[in-house]
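> using only what follows, build the 3D model:
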Amino acid sequence: MNVKKLISIVAVAGIVIASILGTFVYFKAFTANTQFAQDEVFVYVPTDATYGQVKEILSPLVKDVDKFDFVATSRNYDTNVKSGKFLLKKNMTSFDIVRSLRLNVPVKVAFNNQETLGKLVQRLATQLEPDSLKLEVAFTNSPFLEENGLTEETALALFIPNTYEFYWNTPAEKIAQKLAKEYHVFWNNDRLAKAKEKGLTPIQVYTLASIVHKETAKVDERPTVAGVYLNRLQQDMPLQADPTVIFAIKKRSGDFDQEIKRVFYNDLRIQSPYNTYINKGLPPGPIAMPDVSAIDAVLNADNHDYIYFCANPDKPGYHVFASSYEAHQVNAKKYADWVSKLGINR
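Below you'll find the predicted structure:
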């Protein structure tokens, strides 16, 4: 056999082998390898997860784990696992899957109307990797509170209801730092100036806003309600806010899930620093997480001479306001009679 013929045979054999190898690689890497019906699914890879754990997570979603394994090892993913939230699409190839497992998808985190810090961390823990205990520790450790001028009683004031963007696997400490940064952005020069004009700190504004928020769900009425409470503070009157009594009852029992529709006379005597019937001034901290409209209602409160208000039976959800105790008594009796007819009890 001459040399030219040998070279030809080797070349042909090489082409055949390359073709077979190419077909093998194509089959392994570039054919559809998912088995879920949805158009998209998200995969969550925990912090410090091993490659073996990733394969377990993917096993219900991938048709052929061996095909995925072939591509993952050839692209060094098996030794460089990334944690986070990742998007997989229907009919992705193994190559696509490995590439997607390197693209951490941000999470839109939303919270509002949380009544306590405990409720807030539970809410956040359903959206992010850190559990509620890690989050609570991050939000209440002494250096963090001191750095932001907070105490355990006022810690909730740090959190401004909104939608924020995080990576799912963001550590609890970094979540706390980012939310603290957003807090300081929210309290811009304009809001700080308005708070100072009313003789209040941002935390005091937030605390009063939490009462206003609980008093009325009607955004257009909140500046009027806020004005009433500011008038009482200026006249050194007790705030006498029913929502603070309800909070005191819940705090004493430890049950913040109970629903209290009506405050009775005996409730007004509950011994608690949060009871604004027996204590003048603001309570030690927020009684809930107010939304931004309630915070701005305090900062932009109506200027009036109202001192009293009670629910308006003729306009559900709203209140009637009075400048004198005598006028308030007339309004209060009308409301009490209406409630009694409805048979509302706690």
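
> okay, CA-based contacts and neighbour counts for the rest of this
Will do.

> how close does the residue most central in space within the chain get to T154?
The geometric centre of the chain, computed from its C-alpha atoms, lies nearest to F111 (C-alpha atoms, centre = their mean), at 2.9 Å. According to C-alpha to C-alpha, to the nearest Å, F111 and T154 sit 18 Å apart.

> touching, L233 and L239? I think so.
Yes - between L233 and L239 there is a contact at 7.1 Å, judged by C-alpha atoms under 8 Å.

> how about E153, secondary structure?
coil (DSSP: H, G, I helix; E, B strand; the rest coil).

> got a list of what the closest residue to it other than its chain neighbours touches?
Among residues not flanking E153 along the chain, G285 sits closest, at 5.2 Å (C-alpha to C-alpha, 6 or more residues apart in numbering). By C-alpha atoms under 8 Å, 6 or more residues apart in numbering, G285 lies in contact with 153-154, 156-157, 203-204, 207.

> any chance of these in JSON lines, with distance to V298 and neighbour count too?
Shown next, in JSON lines, are the contacts of G285 (distance: C-alpha to C-alpha, whole Å; neighbours: other C-alpha atoms under 10 Å):
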{"residue": "E153", "distance to V298": "20", "neighbour count": "15"}
{"residue": "T154", "distance to V298": "17", "neighbour count": "20"}
{"residue": "L156", "distance to V298": "17", "neighbour count": "27"}
{"residue": "A157", "distance to V298": "14", "neighbour count": "24"}
{"residue": "I203", "distance to V298": "12", "neighbour count": "19"}
{"residue": "Q204", "distance to V298": "10", "neighbour count": "20"}
{"residue": "T207", "distance to V298": "10", "neighbour count": "26"}
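
> circling back to that earlier point, distance of the residue nearest to E153 relative to V16?
77 Å.

> look through this structure and tell me its longest helix.
Longest helix of the chain, by residue count under DSSP state H: helix 3-29.

> which helices and strands does that one pack with?
Contacts defined by 3 or more C-alpha pairs under 8 Å, 6 or more residues apart in numbering; DSSP states H and E place helix 3-29 against helix 65-74, helix 94-100.

> I'd like the structure of this one too, to check against the first:
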Amino acid sequence: MAEALEQNPKKRSGWKTALLILLILLLLGAMAAGGVGYYVYRSLLPMEAGEPVEVSIPSGTGSAAIAKLLEEQGIIKNGLIFSAYLKVKHEGDRFQAGNYQLAPGMTLAEITDKLNRGDVIKEEMIRFTIPEGYTVLQIAEKLAADGIVNKDSFLALANDSGKWTYPWITSIPSNAQLRYRLEGYLFPETYEMKKESTEQAILERMLAEWDKKQKSLPQGWEAQMDKLGLDLHGILTVASLVEREVAVDEERPLVAGVIYNRLKQKMPLQIDATVQYLFDKQKERLFEKDLQTQSPYNTYLNPGLPPGPIASPGLLSIKAALFPEETKYLFYVTKKDGSGGHLFAETFEEHKKNNAASKLEK
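The predicted structure follows:
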């Protein structure tokens, strides 16, 4: 009995030791958990505020890769913890690719919101307007003067229709007489493009605009071309003549009608604008020697239409070329009253009277 009593204190001592060890382990576990929790807490806090950084996120990049990228760029403290944060918040699957301006000091919520919205850096843009009736040369000079293109490169590309894939490009004849192959096909419009756009990109955009505008033409316009006996190249040629000759919109179908009437009667068109096209700078007045300039574009010396358009026509002129007003007019002369309108005549005698009357209007 005495021996049994002597063993009890030892058992009690062992039990206390085990309990102490357990308590120590629990304490260490708690301290470790607290340390991990504190580390996670600290990792979720924003970085110290700093200068903005441009971060590029390629298309198809997953949220884990984005988190790693943000850590490498110094925007967040820990990519793994940010990934876990996204999973807890059910975020990351709506992030959009692009170039972002992010800054150390942003909260994770702010970063997440910015990536979800696709709030990318706005690219620097250029804006330019091509007026109706501008020639390829005038377009090149205008864009070059604004520092947007290299004039020579632009003109070289405008003479190469083989670079473009639009089906209607095939209507441009392989004619060495064409001054610029894309003349008339660069739609006059206001454009907005990236600042560093190349000459080819700008030409492509202008051709795409014409392709788009074709869809806004009146129904049956293609059948109307067949009725007139012209292809698209011919229609744009007539439209360009109307564009350069007419200032009053209501007169566009009338002038188009005069052009078709003269073509039917095999009369030379005798349109001053085709002669002006031969000069790099438009003259205030054409003299007789100018009208004798040898060129296939000179409609005083050559019957029929010129080889191609002489400018970029707007939609009103294109519609007028497609749907001319039917009259018996063969002549017109510009009024000298400043209105920009014309006096029309069916006969040469009437035309001479109109010509004399217009001079009296000065």
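
> can you pull the TM-score for these?
Remark: TM-score between the superposed chains equals 0.65 [TM-score structural alignment, normalised by the length of structure 1]; 290 aligned residues with a C-alpha RMSD of 4.7 Å.

> which residues sit in contact with the closest residue to the residue nearest to the centre of structure 1 other than its chain neighbours?
Nearest non-adjacent residue to F111 of structure 1, counting by C-alpha to C-alpha, 6+ apart: P161, 5.7 Å away. By C-alpha under 8 Å, 6+ apart, the residues touching P161 of structure 1 are 110-113, 289-292.

> could you redo the last one with a cut-off of 6 Å?
Contacts for P161 of structure 1 (C-alpha atoms under 6 Å, 6 or more residues apart in numbering) come out as 111-112, 291.

> map K353 of structure 2 onto structure 1.
Using TM-score structural alignment, the equivalent of K353 of structure 2 in structure 1 is V330.

> quick check, its match in a strand?
No - applying three-state DSSP, one finds V330 of structure 1 to be helix, outside a strand.

> pick the most deeply packed of the helices and strands packed on helix 3-29 of structure 1.
Burial of the helices and strands packed on helix 3-29 of structure 1 is given as mean neighbour count (mean count of other C-alpha atoms under 10 Å); helix 94-100 ranks first at a mean of 21.

> which stretches of structure 1 form strands?
Ranges of strands in structure 1, per DSSP state E, are 40-45, 84-89, 106-111, 162-167, 308-311, 319-322.

> those strands: which one's closest to T216 of structure 1?
strand 319-322 (8.3 Å; C-alpha to C-alpha).

> list the buried residues in the closest one.
Neighbour-count burial for strand 319-322 of structure 1, counted by 16 or more other C-alpha atoms under 10 Å, picks out 319-322.

> equivalent analysis for stretch 200-215 of structure 1, please.
200, 202-215.

> what span of structure 2 lines up against it?
Stretch 200-215 of structure 1 covers residues 230-245 of structure 2 once aligned (TM-score structural alignment).

> contacts for the matching stretch, please.
Taking C-alpha under 6 Å, 6+ apart as the rule, stretch 230-245 of structure 2 contacts 133, 171-172, 308-311, 313, 317-318, 321.

> which one of those is nearest to T293 of structure 2?
I310 (15.9 Å).

> neighbours of the alignment partner in structure 1 of the closest one, how many?
If you follow I310 of structure 2 across to structure 1 using TM-score structural alignment, you land on I287. By other C-alpha atoms under 10 Å, 30 other residues sit near I287 of structure 1.

> if I look at N279 of structure 1, how far off is L239 of structure 1?
N279 of structure 1 is 8 Å from L239 of structure 1, by C-alpha to C-alpha.

> neighbour count: the two, which is higher?
Neighbours per residue (other C-alpha under 10 Å) separate N279 of structure 1 from L239, with L239 holding more: 26 against 16.

> returning to what we had before: quick one: closest of the strands of structure 1 to L133 of structure 1.
Once these are compared by C-alpha to C-alpha, strand 106-111 is nearest, at 17.5 Å.

> for that closest one, name the packing helices and strands.
Judged by 3 or more C-alpha pairs under 6 Å, 6 or more residues apart in numbering; DSSP states H and E, strand 106-111 of structure 1 is in contact with strand 162-167.

> buried stuff in the strand it packs on?
For strand 162-167 of structure 1, using 16+ other C-alpha under 10 Å, the buried residues are 166-167.

> just give me the mean distance for that strand relative to structure 2.
Mean deviation of strand 162-167 of structure 1 relative to structure 2 after superposition (mean C-alpha distance after the TM-score superposition for structure 1): 7.4 Å.

> got the angle for that strand vs strand 106-111?
150 degrees (axes from the mean of the first three to the mean of the last three C-alpha atoms, to 10 degrees).

> list the residues that contact L269 of structure 2.
T299.

> rerun that using 10 Å as the cut-off
Neighbouring residues of L269 of structure 2 by C-alpha atoms under 10 Å, 6 or more residues apart in numbering: 258-263, 298-306, 330-331.

> cool, and L20 of structure 2?
L20 of structure 2 makes contact with 14, 26, according to C-alpha under 10 Å, 6+ apart.

> can you find the partner of it in structure 1?
Aligned partner of L20 of structure 2 by TM-score structural alignment: none.

> touching, E197 of structure 1 and L299? I think so.
Yes - at 9.0 Å, E197 of structure 1 counts as touching L299 under the criterion of C-alpha atoms under 10 Å.

> if you count what's nearby, which of these two comes out ahead?
Neighbours were counted for E197 of structure 1 and for L299 using other C-alpha under 10 Å; L299 has more, 26 against 11.

> that one maps to what in structure 2?
Using TM-score structural alignment, L299 of structure 1 pairs with L322 in structure 2.

> also R269 of structure 1?
That one, R269 of structure 1, aligns with Q292 by TM-score structural alignment.

> find the nearest non-adjacent residue to that match, please.
Per C-alpha to C-alpha, 6+ apart, closest to Q292 of structure 2 is L301, 7.1 Å.

> so what does the one you found match up with in structure 1?
So L301 of structure 2 corresponds to I278, using TM-score structural alignment.

> okay, now that match: neighbour count?
Neighbours of I278 of structure 1 (other C-alpha under 10 Å): 17.

> so what's it up against?
Neighbours of I278 of structure 1 in contact, by C-alpha under 10 Å, 6+ apart: 238-240, 245, 268-272.
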